[in-house]
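Novice: here is a sequence with its predicted model. Questions after.
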Amino acid sequence: MTELDGLDGCGPDARIYLKPAGFLDSPQYHDEKNHKLNNSLIWFSQVEYSIYDSNKPVVRGLIPVENWPGVLERMPGQLKDRASALFANLSREHSPLSCGERVLRFDQPHVMGILNMTPDSFSDGGKHDGDAQKAADAGFDMATSGASIIDIGGESTRPGAETVWEGDEIRRVVPVIEKLVHCGAALSIDTRKAAVMEAAIQAGAHLINDVSALLHDKRSLEVAGVSGRPVVLMHAPSSGKDPHKGGDYGDVVTDTFDWLEQRIADVVAAGFEREKIIVDPGLGFGKSLADNLALMNNIAMFHALGQPLLIGASRKRMIGALSKEAPVDQRLGGSIAFAHHAVQQGAQIVRVHDVPETVQAVQIWRGMRDAGLTARV
């Protein structure tokens, strides 16, 4: 048996997917047997490949990275070019993003704090609604606690939430952005609407986080492109009123990967700078518990898209489902567990409600990584 047994029977439409594996705490002990994941603090020693034909997995394998060049050279032509590009994306260095007073470097993970200006968000709806100063104070606390980014939203996207008129959404978020513009953290506007993006950018927002990947509003792509701001493209099964509608997957991991891959290509083709695109697999959006867990277990595969990766699992219902239906306000442990797992898999940004606790968890992880990387040979 060789690494390529079974490939000869693949059809012309077969697709290959790569996932880094075999992460090392101290890569210097294994020279030339590991590879750096992006420009991060993580090294991998193996590549897991999966080949799908007619949307079904037909071949799976695990290859030591030192054997990868030889394996790639022997791949059939229709798979070789794609496999080469995916592997290059795994080691692609992500350029820093200038966000006002903050520069986001991707050699370490960042915490994005959630600041909802809504009456009906699933976790903290109404906490800051109608009180811009109270919300700004909470934002300053997040920045002081170590949040690199504060994500400000004026419309809930929980299942069953009503669509908010763009004027009301602007009224909710703009005063908060104006008060936080010099807080030291990058400010993100969480919206699907072009008019809200424009108003938020005018007020000082540095980044756009759109759960519809700039598809909900036909003007969003143009507005985001003209602004020059970085954008988070998130996967959701629908770009319509209800982002949770649909969600019928053959394989949720490869379906989400393919969707994001195509969306990146479309946005770049429209003139957007690839270096300013962040991707989010959209945990909880039109996805079952099994779907969400499959995505969490395969976070590392999404690095093959070649973009910084954002993961948002904080307080979501899957934590309750795994912990005897713990209510929303009792999901801190699960939220940190998911955030820590995402960071261990190389996610560059974790989006959370509980900033101080998550920052501390990331700092401990970073200390352990530094200790491994500086260990004596």
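Specialist: Right, received. Where do you want to start? Values in this document were obtained by computation on a predicted structure and should not be read as measured data.
Novice: please count neighbours and contacts with C-alpha atoms only from this point.
Specialist: Noted.
Novice: now the strands for this structure?
Specialist: Using DSSP state E, the strands of the chain run over 15-24, 35-36, 43-53, 56-64, 97-99, 102-104, 110-116, 149-153, 186-190, 207-210, 231-234, 277-280, 310-311, 349-352.
Novice: reformat the ones you listed as a markdown table; add distance to residue 132.
Specialist: Putting the strands of the chain into a markdown table (distance: least, Cα to Cα, whole Å) gives the following:
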| stretch | distance to residue 132 |
| --- | --- |
| strand 15-24 | 43 |
| strand 35-36 | 43 |
| strand 43-53 | 43 |
| strand 56-64 | 51 |
| strand 97-99 | 22 |
| strand 102-104 | 22 |
| strand 110-116 | 11 |
| strand 149-153 | 11 |
| strand 186-190 | 15 |
| strand 207-210 | 20 |
| strand 231-234 | 24 |
| strand 277-280 | 28 |
| strand 310-311 | 27 |
| strand 349-352 | 20 |
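Novice: reformat the ones you listed as CSV; add mean neighbour count.
Specialist: Putting the strands of the chain into CSV (neighbours: other Cα atoms under 10 Å) gives the following:
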stretch, mean neighbour count
strand 15-24, 21
strand 35-36, 20
strand 43-53, 20
strand 56-64, 15
strand 97-99, 18
strand 102-104, 17
strand 110-116, 27
strand 149-153, 27
strand 186-190, 28
strand 207-210, 26
strand 231-234, 25
strand 277-280, 24
strand 310-311, 25
strand 349-352, 26
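Novice: before we go on, here's another structure to hold up against the first:
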Amino acid sequence: MTQYFRPLVQTDPCRPDDAYPLAGGWAWFTDVEVLSRDCTPQRLPARQAPAEILDRLIATHAPIARLDMSAPSVMGILNVTPDSFSDGGRHNAPDRALDHARAMIEQGADIIDIGGESTRPGAVEVPIDQEIRRTAPVIAAIRAEMNVPISIDTRKQPVAQAAIEAGAGLVNDVAGFTFDPELAPYCGAKSLPVCVMHAQGDPETMQAAPHYDNVLLDVYDYLAERVAALETTGVARTRIMVDPGIGFGKTLDHNLALLKRISLFHSLGCPVLLGVSRKKFIGTLGNAPDPQDRAAGSVALALAAVAQGVQVLRVHDVFETRSALNLWQAVQG
């Protein structure tokens, strides 16, 4: 019977002497929740967790793409597409994209994530040459002006290569490096940091009828397998971030189950990235059918995730997220 160990993360200033630090960051834990597919969850003192798991939970993460993992980071979304669900068409010209990148940096973004292929539900695949034309010139323009970390949001090796040559430094693959078999070896050969995300199905069909035996453990197992696969291609675990893929082949209930126990993914020994900004279920629960009205709900989920130790927040609303984080961190001390 496989067991999974989730740190019960706390951020209270009254920290016991025997508490364990979570990943060298701002949070700590004294207990873990033991999960399995066959038994009800149990709570145990963290010292009773397997040594390998405990080592992964407490080890300080090295910076990834110059991001300091000891504090929450904000990844600003820059979609240079005509059809993304929230901001399609607003930044798909190089001058408008550069203006938006400038604004996000001023508002507190730590890294800019650039994507040239919409991954909204129902989106169709974009040809490689078109995706390169959308992304590489924008990356080059940002790099020429700003010394900010840049990630490329793509499933395809040629697009990633063009982006890296233009000045990007991280590859963020929503397909978990399963779409293009050349992408992971390329990242390994170039010693690139990566973010590996879970998705069930591709964007065109992923929301048709998503099903899991246990969404939390199924997603964890998938990410564990993909991290191991990336390691075989030369991508070190210290250069991998993991993303549970909120909204990618998941119902509202699936999303909530993942968010409630997102601290489980720290057991993989990698920093955790959350991309939940403006997604449909936020509109459903927050009475905000227009994606532009979902900043408050997005920020609420971001702060809940940071309270579970999530290191990177991928967001559309940089100012609102950074402002909220500043206040949250001030209160936490």
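Specialist: It's in. The shown structure was predicted, so the numbers you read here are calculated from the model rather than taken from an experiment.
Novice: any idea what the TM-score comes out to?
Specialist: Here the superposed chains carry a TM-score of 0.95, computed using TM-score structural alignment, normalised by the length of structure 2; 332 aligned residues with a Cα RMSD of 1.6 Å.
Novice: ok, which of the strands of structure 1 comes nearest residue 218 of structure 1?
Specialist: Nearest to residue 218 of structure 1 among the strands of structure 1 is strand 207-210; the distance by Cα to Cα comes to 12.8 Å.
Novice: where in structure 2 does the closest one fall?
Specialist: Using TM-score structural alignment, strand 207-210 of structure 1 corresponds to residues 170-173 of structure 2.
Novice: mean per-residue distance, that stretch to structure 1?
Specialist: Comparison of stretch 170-173 of structure 2 with structure 1 after fitting gives an average deviation of 0.5 Å (mean Cα distance after the TM-score superposition for structure 1).
Novice: contact partners of that stretch?
Specialist: 65, 150-155, 160, 164, 187, 192-197 (Cα atoms under 8 Å, 6 or more residues apart in numbering).
Novice: same deal with stretch 282-294 of structure 1?
Specialist: Residues contacting stretch 282-294 of structure 1 (Cα under 8 Å, 6+ apart): 211, 234-237, 243-247, 252-253, 295, 311-313, 316-318, 321.
Novice: mind redoing it with 7 Å?
Specialist: 234-237, 243-247, 252-253, 312-313, 318 (Cα atoms under 7 Å, 6 or more residues apart in numbering).
Novice: adding distance to residue 138 of structure 1, write these out as JSON lines.
Specialist: Shown next, in JSON lines, are those (distance: Cα to Cα, whole Å):
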{"residue": "234", "distance to residue 138 of structure 1": "25"}
{"residue": "235", "distance to residue 138 of structure 1": "28"}
{"residue": "236", "distance to residue 138 of structure 1": "29"}
{"residue": "237", "distance to residue 138 of structure 1": "32"}
{"residue": "243", "distance to residue 138 of structure 1": "28"}
{"residue": "244", "distance to residue 138 of structure 1": "29"}
{"residue": "245", "distance to residue 138 of structure 1": "32"}
{"residue": "246", "distance to residue 138 of structure 1": "35"}
{"residue": "247", "distance to residue 138 of structure 1": "34"}
{"residue": "252", "distance to residue 138 of structure 1": "36"}
{"residue": "253", "distance to residue 138 of structure 1": "35"}
{"residue": "312", "distance to residue 138 of structure 1": "19"}
{"residue": "313", "distance to residue 138 of structure 1": "21"}
{"residue": "318", "distance to residue 138 of structure 1": "26"}
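Novice: hmm, back to that, report the two of the contacts of stretch 170-173 of structure 2 separated the most.
Specialist: Pairwise over the contacts of stretch 170-173 of structure 2, using Cα to Cα, the maximum falls at 164 and 197, 19.4 Å.
Novice: distance of residue 70 of structure 1 from residue 328 of structure 1?
Specialist: Relative to residue 328 of structure 1, residue 70 of structure 1 is positioned 50 Å away (Cα to Cα, to the nearest Å).
Novice: before I go, just wanted to say thanks for your time.
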